[in-house]
Every structure is written in structure tokens, then in C-alpha cells.
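Student: what's the 3D shape of this:
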Amino acid sequence: MPKMKSNSGAAKRFSKTGSGKWKRNKAFGSHILTKKSPKRKRNMRGTELVSGSDAKALERLVPGRG
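Tutor: All right, here's what the predicted structure looks like:
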């Protein structure tokens, strides 16, 4: 049986932490920034953990990292 293929889009956007949780970047922070408040833009920096219900789907999309 051949190897399973990862979803390349998901593999680029999500990564595993040391404890096995999934990490993601926050959305809506790349353009049309003039109408967004400084607080909102600041909170879009950095990463966040993926919720548990979505992590199950990610395990199927990126099987090699799981």
C-alpha cells in the first residue's frame, strides 16, 4: 500500500507543538489594516492552539505529523 499523502495546504499552515497539540496562525491580519484598531491588530500577532474538535480533522489532513 502506498504512503498516505498529506494535504499540502494544511501542512504549511499548521504545526505540532511539543506536547502534541496543533498550532496555527491567526486570521485576518494581512491586509485592509487601516480600519482595524491597534488592539485588534496586536491580538492577531503570534499563534494560537487549534480547538480539540478541529484537531481531529487535522490528524486526517496531515497524517505524517500525527
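Student: alpha carbons only for contacts and neighbour counts from here, please
Tutor: OK.
Student: all strands for the chain, in order.
Tutor: Secondary structure of the chain (DSSP state E): strands at 14-16, 22-25, 47-49.
Student: for the longest one, which positions count as buried?
Tutor: Put plainly, it is strand 22-25. By neighbour count with 16 or more other C-alpha atoms under 10 Å, strand 22-25 contains the buried residues 22-25.
Student: Same question for stretch 46-66.
Tutor: For stretch 46-66, burial by neighbour count (16+ other C-alpha under 10 Å) applies to 49-50, 58, 61-62.
Student: quick one: it to chain centroid distance?
Tutor: In terms of C-alpha atoms, centre = their mean, to the nearest Å, the centre of stretch 46-66 is found 7 Å from the chain centre.
Student: Pull the residues that contact it.
Tutor: Residues outside stretch 46-66 that contact it (C-alpha atoms under 8 Å, 6 or more residues apart in numbering) are 4-7, 10-11, 16, 20-26.
Student: and this one, so I can compare the two:
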Amino acid sequence: MPKQKTHKGIKKRFTVTASGKAKCRSPYRGHLQSHKPSKRKRQNRVDTVLIKADAAMICDALRSAGR
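Tutor: Just a heads-up that it's a prediction; the model follows:
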């Protein structure tokens, strides 16, 4: 049976922490920042930790990468 391949799109967008949580970049911070409040832009600098249900799916897709 062939090995499971890492999902390359997920690999580029998510990281798995040492404790097994999945982190991703905050949404709405790619462009069009000029009209957004400074508070919102400042809060979006911090990476988001996903909830358990989503983290399980992400970690499973990245499992074959040795993470």
C-alpha cells in the first residue's frame, strides 16, 4: 500500500505546535488594510489556534510529514 502524502495546501497554511494544536494565520489581513481600525489590525497579527475538531483534520493531513 502506498504511503499517505502530505496535503501541500495545508502544509503552506498551517503549523502544528509541540502540544499538538494547529495554528494558522489570522484571516482578513492580506490586503485592504487602510480602512480597518488599528486595533483590528493589531489583533490580527497574532496567529489563531484552531478548535479541536478542525485541528484533528489538519494534523491528520500533515501526519505523513513527520509532525
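Student: Give me the TM-score for this pair.
Tutor: After superposition, the two chains reach a TM-score of 0.85 (TM-score structural alignment, normalised by the length of the first structure), with 66 aligned residues with a C-alpha RMSD of 1.4 Å.
Student: returning to what we had before: TSV for the buried residues of stretch 46-66 of the first structure, including distance to Lys39 of the first structure?
Tutor: As requested, the buried residues of stretch 46-66 of the first structure are exported to TSV (distance: C-alpha to C-alpha, whole Å):
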residue	distance to Lys39 of the first structure
Leu49	20
Val50	22
Leu58	30
Leu61	33
Val62	33
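Student: And the residue nearest the centre of the first structure?
Tutor: Taking C-alpha atoms, centre = their mean, the centroid of the first structure lies closest to Arg24, which sits 2.6 Å from it.
Student: That one contacts Ser15, correct?
Tutor: Yes - Arg24 of the first structure lies in contact with Ser15 (C-alpha atoms under 8 Å); the separation is 6.9 Å.
Student: Give the closest residue to the equivalent of Gln4 of the second structure over in the first structure in space, chain neighbours not counted.
Tutor: Alignment note (TM-score structural alignment): Gln4 of the second structure maps to Met4 of the first structure. Excluding the flanking residues, the one nearest Met4 of the first structure by C-alpha to C-alpha, 6 or more residues apart in numbering is Pro63, at 7.2 Å.
Student: do you know how far that neighbour is from Ala57 of the first structure?
Tutor: Counting by C-alpha to C-alpha, to the nearest Å, the gap from Pro63 of the first structure to Ala57 of the first structure is 10 Å.
Student: if we can go back for a sec, distance to Lys41 of the first structure added to the strands of the first structure, as JSON lines?
Tutor: Listed next are the strands of the first structure as JSON lines, based on distance: least, C-alpha to C-alpha, whole Å:
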{"stretch": "strand 14-16", "distance to Lys41 of the first structure": "21"}
{"stretch": "strand 22-25", "distance to Lys41 of the first structure": "13"}
{"stretch": "strand 47-49", "distance to Lys41 of the first structure": "13"}
